[in-house]
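Peer 1: sequence first, predicted model second:
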Amino acid sequence: MKIFDAPRIRQADETTILRQGITSLELMERAANEAFLWIKQRFPDKETVFKIFCGRGNNGGDGLVIARKLHDDGYLVILRIVEGTGNPTPDFLANFEKLKQTGCEFNTGKHYNYKKHKLVAIDALFGTGLSRELSDEVKEVIDFINDKTAFVLSIDIPSGMFLDRPTYYAVHSDIVLTFQFPKLAFYLASNCEFTKEVVILDIGLDKEYTDVTPSNYYFTDKFDILKRYKPLHPHAHKGTQGHTLVIGGSYGKIGSVCLSAKAALKSGSGLVTAYIPECGYNVLQTAFPEAMVLTDGEKHIASIHFELEPKAIGVGMGIGQEPETQQAFGEFLKKQSNPLVIDADALNILSYNKEWLKLLPENSILTPHPKELERLMGGWKDDFEKLDKLKALSATYKLIIVAKDAKTMIVYGGSVYINSTGNAGLATGGSGDVLTGIITGLLAQSYNPVDAAIFGVFLHGLAADIGVKETSKQAFTASDIISYIGEAYLKIESEIHQK
C-alpha cells in the first residue's frame, strides 16, 4: 500500500472530486460517515459519551459530521469548537449549520456524569495540512485530551503531528482513524507515543490516481505480501528448497547460531549448515539435529573456508569481534559474489572497517538494530534525517537495509517499505537472530533479496502476533517465534484461499 505525502493526498481528494462528479462537501460526508460507522461498531453501547473537539478547518468539519451522526443515532455528544485553529473553511461552516439544526449542544459548560470506561474523546482539531506551530490555547486543549480520563480517537491524524518534520507536541491517540492512506509519520520511532493503533478507512478515493501516482514509501500489508509469497511446489524436495549456511557463534554465544539455523529451516530452506567454532559443536548437534555443522577455531572463528556451495549465507550472529575473526570476515567478503545476509557482530566489524562496505555483493541484506545502525552510518538529529541517511547508504553500496525497530523499515535505494506486523513481544534477546535465519532461508529458496527481506520481516512479525495471544508479550521468547512460523505460513495461505 502506497504512503503519500500531504500534497499528493490533497491531489487525490481533488482528483476524486473531479472524476466522480461530487463536491468537497460530499467527499467530507463520505469520509466522516466511514469513521462514524467504525465508531458505532466499536462502541455500540449507547451509554458511551463522546466529547468531540473540533478545529475550524476541514478536519474539524469531519468532526462535525461525526458529531451529527452520533447525535442522530442516540448517543450523548458533547461538542467543543476550539478557537485558535484558523479561519473556518466553507465545508466546516456548511456542516456547522447542519449540526445546529439537530439540536446538538456545543461549547456547553454543563457537567455530565460518565460511567467508568464510557467516555470517548474524539480529536478533530487538525488534519494532514497542519504547517504551523500550535498556539498555547490549542496546547491547553491537547493537554486536556491527553489527561487519559477518556479513550482517545483521532480523526485522520493525531492533532499536532506533522507529516514532513519532527513532532514534539500532539494528541496521544489510542486509535487513529485515518483516511485511505497510511501516513509515514505514524511509523517513525519518535512518534510512537502519539499513535498506539492505526485503522485505515477506505473512503473511495480515485483508484486510478492512487495506482499511477508514484511513491517512495510503502506500507507492507497482507495484500502486498501475498504478491511476494512463493508457495511450496507439490514436487519440492530438500534439493529444490535451497541450502542455507549460517556463520557465527563464539564461546558463550552459540545459541544465536542455533536460533538462526532453526529459523532458516522453519522458513522452508531444504538444508541448513552451521559454521561455528569447535566449542559449539556438541551443543548445536544436540540442540538442532536437523542441521549439519562445520567448525573452525576453538572458541571463536579464525578463518572461513568451506567446500559446499550454499544457495544463501547469513553471517554475524554471535561471531564476536576478535581480531582473528575480523580478519577472517574481511577475507571471506573478498571471495563472495552472491548477496549475503549480515547481522550482529558482522555489522559491528563493518562499522570498524567501513572500507569493507565496498566488498559487499550487490543486494546484500543488512539487518541492524538502532545502535548497530548508528555505528554504521553515524547519528541523526531526527527520524527524517535517519531515513535520508538510510537511503543514501543503501544507494551508495547497492544494499538492502532492514532497519529494525518497533516498526521495522526495509530500505532499498530510494524506496522504503514499512512492515505492518509485530509487537512488543519481539523485544527479547535472540529475536534478531531468528529474523536473520528467516531471511537467509527465504533467500535460499530463490526469493529475490528485496522480497526475502520484506516477506521475512512480515513473517517474523506475524509469528509474534499469533504467538503472544497464547504466551503474553512479556513471556514471549525468540524460540517462540520459531515455534509459530508454521502458523504464520498457514495464516498467509488461508488469505490466499479467501481471495
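Peer 2: Great, that's in hand.

Peer 1: contacts, neighbours, all on C-alpha from now
Peer 2: Will do.

Peer 1: and the end-to-end length of stretch 157-170?
Peer 2: Its start and end residues considered, stretch 157-170 measures 10 Å (CA to CA, to the nearest Å).

Peer 1: tell me how far it lies from the chain's centre.
Peer 2: Between the mean C-alpha location of stretch 157-170 and the chain-wide mean there is a distance of 18 Å, by CA atoms, centre = their mean, to the nearest Å.

Peer 1: may I see the buried residues of it?
Peer 2: Buried residues in stretch 157-170, counted by 16 or more other CA atoms under 10 Å: 157-163, 166-167, 169-170.

Peer 1: in the stretch 101-250 of the chain, which spans are helices?
Peer 2: 136-145, 207-212, 222-228 (DSSP state H, counting those that start in this stretch).

Peer 1: comparison target below:
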Amino acid sequence: MKILSAQQMRMADEATIKKQQITSLDLMERAATQIFNLIHSRLQGSQTLIHVFCGIGNNGGDGLVISRLLVEHGYNIKTYIVNFSDKRSKDFLVNYDRLKEVSKEWPTQLKSKEDVPNIKGEDMVIDAIFGIGLNRPIMPWVVLLIKHINSSRGFVLSVDIPSGLYADRAPDDPEGVIFSNVTVTFQFPKLAFFLPETGIYTQDLEVIDIGLDHEFLTTTRGIASLIGKRDVLPLYRSRHKYSHKGDYGHSVVIGGSYGKIGSVTLATKSALKTGAGLVTAYVPECGYAILQTNVPEAMVITDDDDELAEIDLDFKPDAIGIGIGLGTSEKTIKAFGEFLKKNTIPLVIDADAINILGKHPDFLSHLPEKSVLTPHPKELQRLIGEWENDYDKIEKTKVFSKQYKCIVVIKGANSKIIDEEQVYVNTSGNPGMATAGSGDVLTGMITGLMSQKYPPLHAAVFGVYLHGSAGDLAVQKTGFEAVLAGDICSHIGAAFLELFKTPNVEQQGQ
C-alpha cells in the first residue's frame, strides 16, 4: 500500500472531482459518511454523549457532516466550532447550515480557553479540528483545548489525522497534539502514523476507501510503501520437487568474540530456518564447541582464540552476514577492513561491523553495491550523525544510501527499509521483540534469503516482514515480556506458513 504526502492527497482529491464530475462538497459528504457508517456500526445507537470538535476548514466540514448524520440517527451529541481564525472554507459553511437545519441545538462556539467544555471519562470525542492541511503552529488556547481533551480520558476518534499532527513533518509542540484511541484516515495511511515520534498519537488506525480517482492513485508514486502480507507474498520463491541444498545457496555468518557467541548461534540458526541450503559460521576458536553443539546443521570455521584476527574464506559463498558479536578490538577492526577490500559479495552488516564503519568511514567506500545494513537507532547515528526528528532521520538515511549504494534497515517498531529514494515501512512485529538477540535473528534471516538468490532489496523487505511475523506468532504463546530471540527464530517456519493462510470472515471484518 502506498503512503502519499499531504500535497499528493490534495491532488488526488482534485483529480477525483474532475474525473468523476462531482463537487468538493460531494466528496466531503462521501468521506464523512464513511466515517459515520463506521461509528454507527460500532455504537449501534448507544446514547453515550458524543462531543464533536470541528475546525473551520475542510476537516471541520467533515466533522459537521458526521454531526448531522449522528443527529439524524438519534445520537446524543454536542458540536463545537473551534474558532481559531475568521476564515471559513466554503464547504464548511454549507455543512454548518445543513447541521443547523436538522439539529435542535446549534453548535457551540469556542473562542478562548474559558469556553472549554466539560468532558467526562465515559464520553466520546470526535476530533475534526485540524486535518492534513495544517501548516502553521496552533494558537495557544487551542493547544490548551487539545490538552484538555487528552486529559479527559474519553474515547477519542480522529478524522483523517490527530489534530495538531502534521502529515509530513514533526509537530511544533509535542503536547499540542490529540492522542487518539483510533484514527480513521482517508484512502491511504500517512507516514506520521509509523514514526516513533509521531506514531504515538494514535493507538489504532482504520483506513477507509473514499473512492478517489483510480488512475491517479495507480500512476502516482508515493513517498513510501507500507509492507504487509499481500505485498511480500509475490516475493516468495517456491521450491521445486527435484531441488537440492545447492539450489538454495551457501550463507556465511561472520562474528562472535569471547562471551558473544550466542549472537552468531542465533544468526546461524535463523539463516538455516529461512531456507539457506548451507550455512557456515566463521567464529573465533572459543565459539567452536558452542556452534557445533547448538547448531549441528551448520559448518564451523575458526580463527584466533577469543576474537577474529583474520577473515579469510577459501570458497565463495552466496551471501555473507557479518558483525554480530564481532567486537571492536584493533585486530578485529584491521581484519574487517582487509576483508572489505577483497570481498565483492553483497553483505548483510550488523552490530559491531556497523560500529566499526562509524569509527572508520573510509571503510564505507569498500562496501559492495547493494549491501544491507541493519542498524538500531544508536548504530545508525554513528553512521549518519544526529538528526532533528524522524523525518530528518529518513532524509539523512536516504543520502547515506545513495552515497554508498547500499540498503539500510532502520530497526524498531515499523522498521524502515531505505534503498536510495525508496522507503518501505514494515507492518509486522510487536513490542515483545525489543529483546536481546532479536536483531541477530534478522541478520541471519536476510542473509539466508540472499543466499537463495533473493535480490538484496527483496531479501531485506521480505526478511523484515517475516521477522516481525515470527515475533507476532511467538508473542501469542508467551506475552510481550517473555519473548526471547530464540522464540522468534523457532517461529520462522510458522511465519512462512502464515503467508498462505486466508483470514476467516470474522478476521476480515476486524
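Peer 2: That came through, no problem. Computed from a prediction, not measured in an experiment: that's the story for all the values here.

Peer 1: got a TM-score for the two of them?
Peer 2: Counting by TM-score structural alignment, normalised by the length of the first structure, the TM-score of this superposition works out to 0.94. Behind it: 497 aligned residues with a CA RMSD of 2.2 Å.

Peer 1: so for K407 of the first structure, which of the helices of the stretch 101-250 of the first structure sits nearest?
Peer 2: Closest to K407 of the first structure of the helices of the stretch 101-250 of the first structure, according to CA to CA: helix 222-228, at 15.5 Å.

Peer 1: re the thing from before, the helices of the stretch 101-250 of the first structure into a markdown table, with extra columns for mean neighbour count and distance to T108 of the first structure?
Peer 2: As requested, the helices of the stretch 101-250 of the first structure are exported to a markdown table (neighbours: other CA atoms under 10 Å; distance: least, CA to CA, whole Å):
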| stretch | mean neighbour count | distance to T108 of the first structure |
| --- | --- | --- |
| helix 136-145 | 16 | 15 |
| helix 207-212 | 12 | 42 |
| helix 222-228 | 15 | 45 |
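
Peer 1: with distance to A94 of the first structure added, can I get the ones you listed in a markdown table?
Peer 2: As requested, those are arranged in a markdown table below (distance: least, CA to CA, whole Å):
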| stretch | distance to A94 of the first structure |
| --- | --- |
| helix 136-145 | 23 |
| helix 207-212 | 28 |
| helix 222-228 | 38 |
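
Peer 1: tell me which of the ones you listed sits nearest to C192 of the first structure.
Peer 2: Taking CA to CA, helix 136-145 is the member of these nearest to C192 of the first structure, at 16.8 Å.

Peer 1: what's the mean distance for that closest one versus the second structure?
Peer 2: Following the fit onto the second structure, the mean deviation recorded for helix 136-145 of the first structure is 1.3 Å by mean CA distance after the TM-score superposition for the first structure.

Peer 1: ok, then the element right after the longest helix seen in the second structure?
Peer 2: Ranked by number of residues, the top helix in the second structure under DSSP state H is helix 456-478. Elements were assigned by DSSP states H and E; along the chain past helix 456-478 of the second structure, the next helix or strand is helix 485-490.

Peer 1: against which helices or strands is the helix or strand following that next one packed?
Peer 2: For helix 485-490 of the second structure, the following helix or strand on the C-terminal side (DSSP H and E) is helix 492-498. With contacts taken as 3 or more CA pairs under 8 Å, 6 or more residues apart in numbering; DSSP states H and E, helix 492-498 of the second structure sits against helix 261-273, helix 456-478.

Peer 1: quick one: helix 492-498 of the second structure aligns where in the first structure?
Peer 2: Against the first structure, the aligned range for helix 492-498 of the second structure is residues 485-491 (TM-score structural alignment).

Peer 1: neighbours around the aligned residue in the second structure for L79 of the first structure, how many?
Peer 2: For L79 of the first structure, the aligned position in the second structure is T79, judged by TM-score structural alignment. The number of residues packed around T79 of the second structure, counting by other CA atoms under 10 Å, is 23.

Peer 1: how far away from the center of its chain is the one helix or strand T79 of the second structure maps to?
Peer 2: Using DSSP H and E, T79 of the second structure sits within strand 77-82. Its chain's C-alpha centre lies 34 Å from the corresponding centre of strand 77-82 of the second structure when counted by CA atoms, centre = their mean.

Peer 1: mean shift between it and the first structure?
Peer 2: Looks like 1.6 Å for strand 77-82 of the second structure (mean CA distance after the TM-score superposition for the first structure).

Peer 1: for that strand, buried residues please.
Peer 2: Neighbour-count burial for strand 77-82 of the second structure, counted by 16+ other CA under 10 Å, picks out 77-82.

Peer 1: distance to V300 of the second structure added to the residues you listed, as JSON lines?
Peer 2: JSON lines is the format used below for the buried residues of strand 77-82 of the second structure (distance: CA to CA, whole Å):
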{"residue": "I77", "distance to V300 of the second structure": "69"}
{"residue": "K78", "distance to V300 of the second structure": "70"}
{"residue": "T79", "distance to V300 of the second structure": "69"}
{"residue": "Y80", "distance to V300 of the second structure": "69"}
{"residue": "I81", "distance to V300 of the second structure": "69"}
{"residue": "V82", "distance to V300 of the second structure": "68"}
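
Peer 1: between these, which is closest to N135 of the second structure?
Peer 2: Within the buried residues of strand 77-82 of the second structure, distances to N135 of the second structure taken as CA to CA reach their minimum at V82, with 16.7 Å.

Peer 1: thought the closest one was touching G57?
Peer 2: No. With the criterion set as CA atoms under 8 Å, V82 of the second structure and G57 do not qualify as a contacting pair; they are 10.2 Å apart.

Peer 1: how about the nearest residue to the corresponding residue of the second structure for Y412 of the first structure, chain neighbours excluded?
Peer 2: When the structures are aligned by TM-score structural alignment, the residue of the second structure matched to Y412 of the first structure is D419. Spatial nearest neighbour of D419 of the second structure, excluding adjacent residues (CA to CA, 6 or more residues apart in numbering): I407 at 4.7 Å.

Peer 1: what's around that neighbour, how many residues?
Peer 2: Neighbours of I407 of the second structure using other CA under 10 Å come to 26.

Peer 1: K104 of the second structure now?
Peer 2: K104 of the second structure is flanked by 9 other residues according to other CA under 10 Å.

Peer 1: how much space between the alignment partner in the first structure of A434 of the second structure and Q474 of the first structure?
Peer 2: Superposed on the first structure with TM-score structural alignment, A434 of the second structure falls opposite A427. Counting by CA to CA, the separation of A427 of the first structure from Q474 of the first structure is 9 Å.
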